[in-house]
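1. Any chance you can model this:
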Amino acid sequence: MPVWLNGAFELGLIYSLMALGVYITFRILDFPDLTVDASFTTGAAVAAVLITDGVSPWVACLAAFGAGAIAGAITGILHTKGKINGLLSGILMMIALYSINMRILGGKPNIGLMGADIVTVFSSMKVLLLMPFVVIAIKVLLDLFFRTDLGLSLRATGDNERMIRSFGTNTDNTKILGIALSNGLVALSGSLIAQQSGFADISMGVGMIVIGLASVIIGEAIFGAKSVFRATLAVVLGSIVYRIIIGLAYQSDFLEASDLKLITAVIVIVALVFPSMQKSWKQKNLARKRTAQILGGNGQKGGGR
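-> I've put the predicted structure just below:
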């Protein structure tokens, strides 16, 4: 396997956790959460600080998940209890987290995890050997959660908030839970990326929401999303496909590393536009066939007379 393809699979698996988090807010809750760009860094920063202090890397990952969940819960509270617009709530939390992340990093823009005495989750096992088990476990847990009464309430809140509220469900709480779970997964992904890359940087979360959306949209466009099981699987595979596309783009001499955001934006635009264009083409072809059938039927009737 080429080195770049191996790296694409590794990053795709780690970022798939972040994509699953984006899927929860973007698709299930229909909530535009920009907290993702900062909570990703929060997870990386928390894990890096704890690991350099000698804490178990697995405990550091759990702490990163908790920190991200708290950030997401605050975003949800601002939106539901504070009655602040959802998009603005995410922006406000993203801005606040920048300063918080700098505090966590000790006022430094980055922390390295490359020392000989530093132990990460990938120290004893390679990414491609460990991450499939981690991703599958989290995917299965999410699938099981979405089949529970609470998970069904969460899904129903995104589908029809008024209806589920009429059944006595507190939609504010389900929104807060969903946004917290989403950002917890995003922060967990950030903690694993920090351990895989060997550092945590204050700006490493910039553009994560777009990358997450790209993974979700690509996965749904290629693999479909008729059920929760299939949708979460599509998100994971979409993350890997996205990384392979990025890897292929980098193989050309025309593109540079600084073009990553541009490539991502183009991929998202194509993934969003293509399905609607495909649907339009199908409708036009169907209309032409119906017109031809009508004209053909009229011709036969005329001939019979």
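2. C-alpha from now on. contacts and neighbour counts both.
-> Will do.
3. what's the offset of the strand or helix carrying residue 184 from the middle of its chain?
-> Using DSSP states H and E, residue 184 sits in helix 171-197. Chain-centre distance of helix 171-197: 9 Å, with C-alpha atoms, centre = their mean, to the nearest Å.
4. Give the next helix or strand downstream of it.
-> strand 199-201.
5. Just the strands from this protein, written as ranges.
-> Using DSSP state E, the strands of the chain run over 110-112, 199-201.
6. what does the first one contact?
-> Okay, so that is strand 110-112. 45, 48-49, 105, 198-202 (C-alpha atoms under 8 Å, 6 or more residues apart in numbering).
7. show me what contacts residue 171?
-> Counting by C-alpha under 8 Å, 6+ apart, the residues that residue 171 touches are 154, 157, 161, 164-165.
8. Return the closest of these with respect to residue 37.
-> Nearest to residue 37, judged by C-alpha to C-alpha, of those is residue 154 at 22.9 Å.
9. all helices in the stretch 101-250 of the chain, in order from the N-terminus.
-> Secondary structure of the stretch 101-250 of the chain by DSSP state H, counting those that start in this stretch: the helices cover 127-145, 149-159, 161-166, 171-197, 208-223, 228-251.
10. now residue 258: how far from residue 19?
-> For residue 258, the distance to residue 19 equals 22 Å [C-alpha to C-alpha, to the nearest Å].
11. out of these two, which sits in the more crowded spot?
-> Neighbours were counted for residue 258 and for residue 19 using other C-alpha atoms under 10 Å; residue 19 has more, 31 against 8.
12. Leaving out the residues flanking it, which one is nearest to that one?
-> Of all residues not flanking residue 19 in the chain, residue 212 sits nearest, at 4.4 Å (C-alpha to C-alpha, 6 or more residues apart in numbering).
13. before we go on, could you also do this sequence so I can check it against the first one:
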Amino acid sequence: MIAALELGLIYGLMALGVYLTFRILDFPDLTVDGSFTTGGAVAAILIVGGTNPLLATLAAIAAGLAAGAITGVLHTKGNINPLLAGILTQIALYSINLRIMGAANLSLLREDTLLTPLRDGGLMGGAVSVTIFAAVALVFKLVLDWFLHTDLGLALQATGDNEEMIRSFGVSTDRMKVLGLALSNGLVALCGALIAQYQGFADIGMGIGLIVAGLASVIIGQAVFGTRTIVIATLAVVLGSVLYREVIQVALMVGLEPNDMKLVSAVLVVLALVLPQWGGFRWLNNRLGLRRSHTAGTRAKVDA
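-> Reported below is the predicted structural model:
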């Protein structure tokens, strides 16, 4: 279960990227499956070549930024449908990733990575590693919270909410879309780089179906923990990623095979979409919301 918690926290970075496009920008971006692998491939080939792991990870982020920007340009300048633009970039990245790695699989087991100190110290799979991964996820969550409250971030949100309105104020919605897609895929590529170093290899198929996991994390997290503010929504996304990985781990423990995990992911997304529409779930969520409001009001009176 500790391993699932670690993975959930790392994949929380990817979930934040998916949240940025699907929830903030209202853009169904399918580039994720390709940019995740790109991040892992770039980091792996540079580490094998002797590059410092931190620099290799930063290069992976840059590659993800470029991949997202390409999808944005295809959509905004090429007038290509958002879904098709993401698919085209994803397909192109498959061949590009093979070119980067030079093979379908690249091992990092004998290389120094960002996680080597933790492994050498016997700290993986314990409280220390979980704390470090949680701190990393929290830092990026807070940075995203801060960014979305800046003028640029507010313009990005407005682009997703009402494109025509924000354009009337002189904001270039095309630039906002390219920026949002770039930042999203930068986070996804960072996650891919960390996962490659965590599992000890980069594989050409490591990103297949990842968009479903990202959507599951976003939908489950926000269905359970709420979306009242940006701060709560981003926290819900990270917690949703952890919850998703824990459910997957439980499914494996009860006897399901790894090949069944895509089916489990699809079922989780369906449940997360359907359950909030049921009367009992809405009643419970409303009761919890009222209780939180009552508690906050009581604390405010006490503080006053």
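14. what's the most buried one of the helices of the stretch 101-250 of structure 1?
-> helix 171-197 (a mean of 27; mean count of other C-alpha atoms under 10 Å).
15. Can I get the strands of structure 1 in TSV including mean neighbour count and distance to residue 296 of structure 1?
-> Formatted as TSV, the strands of structure 1 follow (neighbours: other C-alpha atoms under 10 Å; distance: least, C-alpha to C-alpha, whole Å):
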stretch	mean neighbour count	distance to residue 296 of structure 1
strand 110-112	17	72
strand 199-201	22	67
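16. Can you lay out those strands as CSV showing distance to residue 72 of structure 1?
-> What follows is these, written out as CSV (distance: least, C-alpha to C-alpha, whole Å):
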stretch, distance to residue 72 of structure 1
strand 110-112, 23
strand 199-201, 20
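17. Out of the ones you listed, which gets nearest to residue 13 of structure 1?
-> Distance to residue 13 of structure 1, taken as C-alpha to C-alpha, is lowest for strand 199-201 among the strands of structure 1, at 18.4 Å.
18. tell me what that closest one is packed against?
-> helix 36-52, strand 110-112 (3 or more C-alpha pairs under 8 Å, 6 or more residues apart in numbering; DSSP states H and E).
19. so which of those gets nearest residue 74 of structure 1?
-> Per C-alpha to C-alpha, nearest to residue 74 of structure 1 of these: helix 36-52, 11.5 Å.
20. what stretch of structure 2 does that closest one fall on?
-> Helix 36-52 of structure 1 corresponds to residues 32-48 in structure 2, going by TM-score structural alignment.
21. And the matching stretch against structure 1, how far off on average?
-> For stretch 32-48 of structure 2, the mean deviation from structure 1 after alignment is 0.3 Å (mean C-alpha distance after the TM-score superposition for structure 1).
22. Matching residue 86 of structure 1 against structure 2, which residue comes up?
-> Using TM-score structural alignment, residue 86 of structure 1 pairs with residue 82 in structure 2.
23. can you tell me which residues contact the residue lying closest to its match once chain neighbours are set aside?
-> Excluding the flanking residues, the one nearest residue 82 of structure 2 by C-alpha to C-alpha, 6+ apart is residue 75, at 5.9 Å. Residue 75 of structure 2 is in contact with 81-82, 85, counting by C-alpha under 8 Å, 6+ apart.
24. aligned partner of residue 260 of structure 1 in structure 2?
-> Match for residue 260 of structure 1 (TM-score structural alignment): residue 261.
25. And for that match, the neighbour number?
-> Count around residue 261 of structure 2 with other C-alpha under 10 Å applied: 15.
26. just checking, it touches residue 250?
-> No: using C-alpha atoms under 8 Å as the test, residue 261 of structure 2 is too far from residue 250 to be in contact (11.0 Å).
27. Can you name the residues that contact residue 202 of structure 2?
-> Contacts of residue 202 of structure 2 by C-alpha under 8 Å, 6+ apart are 37, 40-41, 44, 105-108, 196.
28. Tell me the residue in structure 2 aligned with residue 190 of structure 1.
-> Matched by TM-score structural alignment, residue 190 of structure 1 corresponds to residue 192 in structure 2.
29. Hmm, that match is touching residue 38, no?
-> Yes: Residue 192 of structure 2 lies in contact with residue 38 (C-alpha under 8 Å); the separation is 7.4 Å.
30. what about residue 280 of structure 2, how many neighbours?
-> 11.
31. how close does it get to residue 286 of structure 2?
-> Taking C-alpha to C-alpha, one finds residue 280 of structure 2 at 10 Å from residue 286 of structure 2.
32. what do you get for residue 209 of structure 2?
-> 33 Å.
33. if we can go back for a sec, mean distance between the helix holding residue 184 of structure 1 and structure 2 after superposition?
-> Looks like 0.3 Å for helix 171-197 of structure 1 (mean C-alpha distance after the TM-score superposition for structure 1).
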